[in-house]
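S.K.: Sequence and predicted structure are below.
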Amino acid sequence: MAVKGIGGKVAKPDYSDNKIVLAMVGLPARGKSYLSNKLQIYLKWLEYDVKVFNVGQLRRTRARQKAQQSGVKEEHTASWFSHDNQSANESREKLAQDSLEMLIQWLKEGGNVGIHDATNSTHSRRAWIEQRVKQEKGFNLIFLESVCDDPAIIATNVALKVTSGDPDYKDISPEVAKRDFLRRIHEYEKVYETITEEHLSYLRIVNVGSNVTVSNIHGYLASRIAFYLMNLHLKPRSIYLSRHGESQFNVEGKIGGDSLLSQRGMQYAGALPALITDNIGDAPLTVWTSTLRRTIQTGSNLPYPKLTWKSLDELDAGVCDGMTYEEIEQAYPDDFANRDEDKFNYRYRGGESYRDVVVRLEPVIMELERQENILIIGHQAILRCLYAYFHNLPQADLPYIKIPLHTVIKLTPKAYGCDEER
């Protein structure tokens, strides 16, 4: 007779008490949107409800709507951003205020972290934001100032702005767009005031991670955000993901366990060093494995420093460890069906769900963000979670990502995404 109740579904954590307004501060081309995007990906991966409210996007949306209604296109060239342009000043302030009101309303409706992506570059603007947020019970305000004095980073950000299809510079040559954008930056520099208000909760990030100042940051989520931002950098690097070579349990169709490699798995382990070396050349690389024998065995021939992580161990199948899926279906048909319906939330009795694994992997993500070239030899469920983080994929899709055996996936983080090669 079938036994029921070997596991159950894990509920999403209740984060309803977390209400943070994160207001960006900084000149254009200083990485504010990059930091906003990275934070959004990280916190969404941890299942917080996060949304970026970008004032520039709101400006462009309203300008497009106005043009459709009136037939007259409003030009937002550098002069529109001049502090001496009173009419434009009023329009910019209205956009910032409306964007903040949308953010606050969204938090009231259940959101956790609203990111106000704007320059917010004067004491008076920040004072207004502070006073407005204070009117909302239980809301916390953090300013995040992005400072950049590295000419190479600024040049890269400017080039990205004028060549990435930004609507402000549609149908304009890159040379003309660059000149106008640099003039826009100059207009903001005339009135820019760095954060000196000692009573504010704020983080100051210099050159996207080379130096970080943390002031008056309190609470679990705020501290988590600060720690994550402290680990970011823009150095070129790649992250290589590979499942262990085929194991004896793979051959037998069993899940979990700590089996050794099969003959085919040994062949893959033998071929892996040449594959990695041909790709990375003389660049430094560190190999991370789980504590299980099949990953350690797969990396044993690699001529690089190695680090073993307990956090990289395969999803714990609990009482089903060592069984085939056919055996699980026969012994526990109800639970087999429940897991098939919701693989992300289903937790084996005595084991884990994918949701549990995501929480377990947070320290790995933190360390990955601060490292350079890394090869992770891991397990299917683990690599699915890491892959989903770097590609910003929904949690519901995570358990179905294809991570085949005997394949190396090369991920190269970029400013606003991640390139992939296989």
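M.R.: Sure, I can see it.

S.K.: alpha carbons only for contacts and neighbour counts from here, please
M.R.: OK.

S.K.: For the helix or strand containing Val21, give me every contacting residue.
M.R.: For Val21, the host element (DSSP states H and E) is strand 20-25. Identification of contacts with strand 20-25 by Cα atoms under 8 Å, 6 or more residues apart in numbering yields 32, 103-104, 112-121, 133, 139-146.

S.K.: quick one: which of these sit in strands?
M.R.: Val113, Gly114, Ile115, His116, Asp117, Asn140, Leu141, Ile142, Phe143, Leu144, Glu145, Ser146 (DSSP state E).

S.K.: Quick check on those residues: which are buried?
M.R.: The neighbour count (16 or more other Cα atoms under 10 Å) marks Val113, Gly114, Ile115, His116, Asp117, Asn140, Leu141, Ile142, Phe143, Leu144, Glu145, Ser146 as buried among the ones in strands among the contacts of strand 20-25.

S.K.: of all the residues you listed, which comes closest to Ser311?
M.R.: For these, the minimum distance to Ser311 (Cα to Cα) is 27.1 Å, reached by Val113.

S.K.: Comparison target below:
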Amino acid sequence: MPENIVTESSGRSEPLGDDTSIQPPQQPGNYMARVKSRWSNPFSESHNDADDKKISGGSGENIERDLKKRRISNSDFDAIHQEVSSDFISPAQLYSTESGRLFHAGQLCIALCGLPARGKTHLSVSLCRYLRWLGVKAKIFHLGDYRRSYCEKKNISQTFWNPLENANEREEIVNECISDIASYFENDKGQVVIYDAINALSKDRLDFHSLLTEKDVKVLFIESIVTDERLLHKNVSDASKSPDYENWDPEKATENYISRIKIISPIYQEMNEPELTYIKFINFGENIVINNDKFGFLVKKIVFFLMNSRIKSGSVFFARCSNNKLKFKSDPPLDEKGSEYFKKLNKTLLDYISKSKGDNFYQNIPIKSASKNEKQPPIGFDGQHENDFVVWTSTRLRTIQASQSFTKLGIKTRERTQLTQKNPGDVEGLTDEEIKEKYPEDYEKHQQDPYHHRYGRAESYHDLAVKIEPLILEMERMSGDILIIADETVIRVFYGYLMACSCNEIPFLEFPQNEIVQIQYNAYSNIAKRITIEGVDP
């Protein structure tokens, strides 16, 4: 008797026969993995060249080459604000639907609200990054971008307006933004919009809610409240990095930003509308209050992410293992060459952090005793302070030994099974020519989709992306610096998350052994840098 499967776009239950009778999906996806080929080839004849141009900016015939090379030549570019195609496949996406919507959640608008310096932009960007990673087609609409564009078109000063004043200008700007939001939902198969604005007045919030619910779009408000003076001071200090203060003197930018807070504070109305669904996000995860939750699984995922989200002060550093040519199952100790490599890595990184923090970082770390009665702090406390430093390694012997030079300095080190390199399976040790001769069909499929395809008894990059999700949430919870020592295959996936790479780009990212990669958090977009390790071959 054939099974029934419910399609998310229609909600109808349709019979399924044998695998041979299943038609190819109209959108890329595994459709519950009932056929061998889970994802369609993004470079097939049916693929839309116009959509590709949104991703890579190249011509149709050069798309594949451009996607392979874009990250290598633009490693410092965070694509979180870049347009994605209607059939975009996210790195950790488990399935797809004809409608483009996942988790039976329909369309959702997340509207941020709160006074300036409450981390709304940081929150909107990090939330969009996570949702896209899961496969949700999400986009951020920063009202500030529309204000700057409006001022540029009108050739007027890019000032900041009191919500009670300049009513005509404000209405024009807000209407343009809302029009683009509606278009994104209706024409671009968008599922989630993140509306980044102050939304100071209750009347404006109620009007916004009514307007979108009429279009069958659910609205979730997230109000960011900061009562911690230290956190507030940091947010104000970071304001000079926002697009509003490009080429400004940092001190003048801070003064101007404080004046904005003074303008808004007397008129801001805290959320208490009982008919609205909202989350009060207090001190970035210290406390969360939910009102009128009725939106199901996707909102639960969002709440779970918020519980793990923090304002970041540190960076994420990536360094490769010393020997990437070992077989997957082999686990030898660190050799002399590897020990020398990690000594140089240790000195290069800690000198760099010391210089950036303005003090001698690694000589001022308190060395803890090794008393057997002393308990190790819970993992949940790792990286909570902005000056904390944590090292993650895989459970392989050579990486554990490599981390000992950090442990001796009192730096916390953690072993993570998820950081084990991608299993090559049956093709381990084979050259391209040997794989092509021995497994011609698999070889062709791998060339078409190196991210999702896996050889016999192997893992794919997609498998790694799904496997590291708990580590991503743990990383989001940290405020300080973290060093991840891992195989290049694992670093590619982490980098893909932090820099919003597509699954077509991740397999082609390159991380030479003589470089440490730094991802520096920024409220609007992350920045990637390369730090050279002197005396080490690429």
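M.R.: That came through, no problem. Just so you know, these numbers come straight off a predicted model, no measurement behind them.

S.K.: before we move on, back to that, columns distance to Gln263 of the first structure on top of the ones in strands among the contacts of strand 20-25 of the first structure, output as JSON lines?
M.R.: Below are these laid out as JSON lines (distance: Cα to Cα, whole Å):
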{"residue": "Val113", "distance to Gln263 of the first structure": "50"}
{"residue": "Gly114", "distance to Gln263 of the first structure": "52"}
{"residue": "Ile115", "distance to Gln263 of the first structure": "52"}
{"residue": "His116", "distance to Gln263 of the first structure": "55"}
{"residue": "Asp117", "distance to Gln263 of the first structure": "54"}
{"residue": "Asn140", "distance to Gln263 of the first structure": "57"}
{"residue": "Leu141", "distance to Gln263 of the first structure": "57"}
{"residue": "Ile142", "distance to Gln263 of the first structure": "55"}
{"residue": "Phe143", "distance to Gln263 of the first structure": "56"}
{"residue": "Leu144", "distance to Gln263 of the first structure": "53"}
{"residue": "Glu145", "distance to Gln263 of the first structure": "54"}
{"residue": "Ser146", "distance to Gln263 of the first structure": "52"}
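
S.K.: Which two of those have the greatest separation?
M.R.: Most distant of those, by Cα to Cα, are Asn140 and Ser146, 19.6 Å apart.

S.K.: Could you state which residue of the second structure sits nearest its centroid?
M.R.: Arg129 (3.5 Å; Cα atoms, centre = their mean).

S.K.: Assess the claim that that residue and Cys501 are in contact.
M.R.: No - using Cα atoms under 8 Å, Arg129 of the second structure is not in contact with Cys501, being 10.2 Å away.

S.K.: Quickly list what's touching both of these two.
M.R.: By Cα under 8 Å, 6+ apart, no residue touches both Arg129 of the second structure and Cys501.

S.K.: Check the spacing between Ser126 of the second structure and Asn272 of the second structure real quick.
M.R.: Using Cα to Cα, to the nearest Å, Ser126 of the second structure is found at 25 Å from Asn272 of the second structure.

S.K.: between the two, who's got more neighbours?
M.R.: Applying other Cα atoms under 10 Å to Ser126 of the second structure and Asn272 shows that Ser126 carries more neighbours, namely 25 against 12.

S.K.: corresponding residue for the more buried one in the first structure?
M.R.: Using TM-score structural alignment, the partner of Ser126 of the second structure in the first structure is Lys38.

S.K.: just checking, what packs against the strand or helix carrying that match?
M.R.: Using DSSP H and E, Lys38 of the first structure falls within helix 32-45. If contacts are counted by 3 or more Cα pairs under 8 Å, 6 or more residues apart in numbering; DSSP states H and E, helix 32-45 of the first structure sits against strand 50-54, strand 113-117, helix 220-230, helix 380-391.

S.K.: can you do 7 Å?
M.R.: strand 50-54 (3 or more Cα pairs under 7 Å, 6 or more residues apart in numbering; DSSP states H and E).

S.K.: mean per-residue distance, the strand it packs on to the second structure?
M.R.: Mean deviation of strand 50-54 of the first structure from its aligned counterpart in the second structure after superposition (mean Cα distance after the TM-score superposition for the first structure): 1.2 Å.

S.K.: what's downstream of that strand, the next helix or strand?
M.R.: helix 55-70.
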